[in-house]
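**Student:** what shape does this take:
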Amino acid sequence: MRVFYWTLHALLSHWRQHPVQFFSVLTGLWLATSLLTGVQALNSQARESYARASQLIGGEPQASLSAPNGASFSQEVFVSLRRAGWPVSPVLQARLSLKGHDDQRLQLMGIEPVSLPGGSAVAGQALDMAQIVGFFSPPGSTWIAPQTLQVLGYHEGDQPLTENGLALPPLHSQADMAPGLLLVDISFAQHLLGMPDQVSRLLLPKDFAATQPALPAELVGQLVLKSSGEENNLSRLTESFHLNLDALGFLSFVVGLFIVHAAIGLALEQRRGLLRTLRACGVSARMLILSLGVELGGLALLGGLAGVVSGYFLASLLLPDVAASLRGLYGAEVAGQLSLSPLWWASGVGLSLFGALLA
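**Tutor:** Purely as a prediction, here's the structure:
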């Protein structure tokens, strides 16, 4: 241990004499990790929002019936199919603006909780009878994501007004709700959107849809059956956007590694005499390699921690603009605040260690 300590002490003395090289290594690791982890944070947040949106009803994307052109249609179709034995459930979805928030177009979704496919979950939870009754009984309930509630500046129980002066049912935050989405009973949605007796699509249980049932003759050509995951697949729609971000982050990572590679190579070249002296003093090759590895690992850890922290702040700064771009280009709603798992932080530091070893 004493030999290891003095060997490491001798190697670290080089950085005191060449501080510019030290900051070159540290800055290269910092920039490489910062930009790549920032991009990964943005993409991770977006994909989490897509997953919540697709899993809002039923725990996973459901099969559905909708008009070929995507337009709404009469709820009499729902009644006819139920009478024909089809276990369909109506959904109405459209954009909505609230008074005082004209710049934010929210998605209002109306569902009919009683007719949902058996075993369905809404926002990650199974509805009990009390929740179902409270959902459609006046004054009703509007489920909203906590982040969206905070961004809009409302509180639990508030009843904001639409741009038409209609009051929403009282707001209730739900942890697993998709951002930018308001969930109400379909009767309230029809009233708020000014679309009486209209529905956007009809949900079907996956096992029923898998049998490929034939539509009643009078509805052939009016409705199209879309399989699970086929409808509103935001991950597939925005794939090119996130691929460009990934490419940008990877390019910055490679550039940072070139800086680190050059600085480490120069430092090793300048320390050849020191390495020969240490070997002449009895330090084994294994101990020398271990000391060099610990030195490099310490630099990578410092650069990685700085990079992950700055990457988080960079992602926080860019997230509103990225969310606005995704909303404008693809109609995708992304949470306006980062909520990253500890795995992301650990992977950022691991990325810096991997980059240092690669360099």
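**Student:** from now on I want contacts and neighbour counts done on CA atoms only, so please keep to that.
**Tutor:** Noted.
**Student:** just the strands in the protein please.
**Tutor:** Taking DSSP state E, the strands of the chain run over residues 63-66, 73-74, 89-98, 101-111, 142-144, 171-173, 181-185, 198-199, 201-204, 224-226.
**Student:** okay, angle between the fourth one and strand 181-185 too, please.
**Tutor:** Per axes from the mean of the first three to the mean of the last three C-alpha atoms, to 10 degrees, the angle that strand 101-111 makes with strand 181-185 is 40 degrees.
**Student:** and the angle for strand 101-111 with strand 89-98?
**Tutor:** Going by the same axes, to 10 degrees, strand 101-111 makes 170 degrees with strand 89-98.
**Student:** which of the strands of the chain sits closest to Gln17?
**Tutor:** strand 101-111 (55.9 Å; C-alpha to C-alpha).
**Student:** which residues sit against the closest one?
**Tutor:** Residues from elsewhere that reach strand 101-111, judged by C-alpha atoms under 8 Å, 6 or more residues apart in numbering: 89-98, 152, 163, 180-190.
**Student:** got it, and stretch 68-88?
**Tutor:** By C-alpha under 8 Å, 6+ apart, the residues outside stretch 68-88 that reach it are 66-67, 89-90, 92, 115-117, 197-205, 221-224.
**Student:** just how off-centre is that stretch within its chain?
**Tutor:** Mean-position distance between stretch 68-88 and its chain equals 33 Å (C-alpha atoms, centre = their mean, to the nearest Å).
**Student:** just the buried members of the contacts of strand 101-111?
**Tutor:** 89-94, 96-98, 180-190 (16 or more other C-alpha atoms under 10 Å).
**Student:** list the contacts for the nearest residue to Gln45 once chain neighbours are set aside?
**Tutor:** Distances taken as C-alpha to C-alpha, 6 or more residues apart in numbering put Leu338 closest to Gln45, at 6.6 Å, once the chain neighbours are dropped. Leu338 makes contact with Ala41, Gln45, Ala315, Ser316, Leu319 under the criterion C-alpha under 8 Å, 6+ apart.
**Student:** this one next, for a side-by-side:
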Amino acid sequence: MLLLGLSLATALWSAVQAINGEARASYDRAAAILGQDRLAQLVREDGARMDQQEFVRLRRAGWLASPVIEGEMRFGDVRLRVLGIDPLTLPPQAQQVDIAAGDQLLPFITAPGVLYAAPETAARLTEQATPPVRVAEGLPPGTVLTDIGQAQVLLGAKDKISRLLLWPDQPIGRAPLKVTAPGLTLREPSETGDLARLTDSFHLNLTAFGFLAFAVGLFIVHSAIGLAFEQRRPVFRTLRALGLPARVLVLLLIAELLTFALLAGLVGVALGYVVASALLPDVAATLRGLYGADVPGTLSIRPAVWAAGLAIAVIGTLVAAAQSLWRLWHLPLLAPAQPRAWARASERGLRAQGVAAMVLLLTAAGIAHFGSGFEAGFALLAALLLGRH
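**Tutor:** Modelled structure (predicted):
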């Protein structure tokens, strides 16, 4: 029961963290494209596209800027985010693809142009009528990179651009921005992308449900450990009577529990990846439908998720066993042999649990009256589980 409860709890928690990690990695790639997390940008105050002449005026005034156009379009049943760049003025920090290498520049800037896309996106475009597609590992899924002139044609936005990327080192003595382009505003680089901020609530809810599932699994682990300690009362009595110190006995039990925790953690993390792989396509579809976020439907194995899964399995086991270990540490020498020894030793803890359950129940009622249903349900379920235990 201990292995089963801990494996399931770790699997559900690891599955949620793997899905969240994959989504956040996708947001980071989207935020890093064209150096948006490192370069300042010039945009119109109302967010609309600007005229291409703004770029010309800024360049003549001494500003080192590079135009970018962005938009969405469909090739058949494939919806894509199209990014158009000027490879001749693009800052080095924004170069996702080495277009100038070899003979790639000329096909890129001349008709019909070239589309650079991530491997999974390129695979989806194989049967669509598009310009030639080349694979680029650094691009996020659902995004294609092309020359700004070709992008303007594809998006039907002739002589329009979305924003201007600024080089980090600007010439001294250039004309002020308010004089050269009074309708533009400076946007500083942001390490956190707009999608990451937009979907924070969604991922917070996923994390909360994963933690709740893990907490429910820990109740199974706690009960299994308590039952095992109760069944071992004669063994504890015999070992203590033979002279084994309580400290050594507790350390041996902790070592045994850690062995179970690592074994169950490995099984749980592996099972969590199976669950996450099955759920990720639906989560990606939800994020795409609600927020327009393109998340890959395949899961990457991330060492951080494995390490976090093992760590939470170990921590959860120690938390679930803490009460039983504390009780064993403080019981008199021959008390473990007494039938009611464990019950008497846990009376204070049971009273504290009852009080905590009542507090959570009242909190749930108050939140349900004044707040949102999710927090109320979370507190109510915790109160019922704690009270029942």
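**Student:** thinking again about what came up before, what lines up with the residue nearest to Gln45 of the first structure in the second structure?
**Tutor:** In the second structure, Leu338 of the first structure lines up with Leu299, judged by TM-score structural alignment.
**Student:** can you pull out the helices in the second structure?
**Tutor:** Along the second structure, counting by DSSP state H, helices occupy 2-32, 53-60, 105-109, 119-124, 148-155, 177-180, 194-198, 200-231, 233-241, 246-291, 303-330, 341-345, 347-370, 373-388.
**Student:** just those helices: most buried one?
**Tutor:** helix 2-32 (a mean of 24; mean count of other C-alpha atoms under 10 Å).
**Student:** need the counterpart of Ala15 of the second structure in the first structure.
**Tutor:** Aligned partner of Ala15 of the second structure by TM-score structural alignment: Gly38.
**Student:** these two touch, right, that match and Ala315?
**Tutor:** Yes. Between Gly38 of the first structure and Ala315 there is a contact under C-alpha atoms under 8 Å: 4.9 Å.
**Student:** which one in the second structure is aligned with Arg272 of the first structure?
**Tutor:** Under TM-score structural alignment, Arg272 of the first structure pairs with Arg233 in the second structure.
**Student:** re earlier: separation between the match of Leu338 of the first structure and Ile161 of the second structure?
**Tutor:** Leu299 of the second structure sits 35 Å away from Ile161 of the second structure, going by C-alpha to C-alpha, to the nearest Å.
**Student:** likewise for Arg24 of the second structure?
**Tutor:** 28 Å.
**Student:** for Leu350 of the second structure, list the residues it contacts.
**Tutor:** Counting by C-alpha under 8 Å, 6+ apart, Leu350 of the second structure has no contacts.
**Student:** sorry, wrong one. I was asking about Met73 of the second structure.
**Tutor:** Going by C-alpha under 8 Å, 6+ apart, Met73 of the second structure touches Arg79, Leu80, Arg81, Val82, Leu154, Leu155.
**Student:** which position in the first structure pairs with the second one?
**Tutor:** The criterion is TM-score structural alignment: under it, Leu80 of the second structure has Leu106 as its aligned partner in the first structure.
**Student:** how far out from the middle of the chain is stretch 278-295 of the second structure?
**Tutor:** With C-alpha atoms, centre = their mean, you get 13 Å for stretch 278-295 of the second structure.
**Student:** then stretch 187-202 of the first structure?
**Tutor:** Put simply, stretch 187-202 of the first structure sits 29 Å off its chain's centre (C-alpha atoms, centre = their mean).
**Student:** which bit of the second structure covers it?
**Tutor:** Under TM-score structural alignment, the match for stretch 187-202 of the first structure is residues 149-164.
**Student:** got the end-to-end distance for that stretch?
**Tutor:** 15 Å.
**Student:** who touches it?
**Tutor:** Contacts of stretch 149-164 of the second structure (C-alpha under 8 Å, 6+ apart): 41-44, 48-52, 55, 65-73, 82-84, 109, 111-113.
**Student:** distance check, the residue nearest to Gly377 of the second structure when sequence neighbours are not counted against Leu380 of the second structure.
**Tutor:** Computed as C-alpha to C-alpha, 6+ apart, the closest residue to Gly377 of the second structure that is not its neighbour in sequence is Ala364, at 6.9 Å. According to C-alpha to C-alpha, Ala364 of the second structure stands 5 Å off from Leu380 of the second structure.
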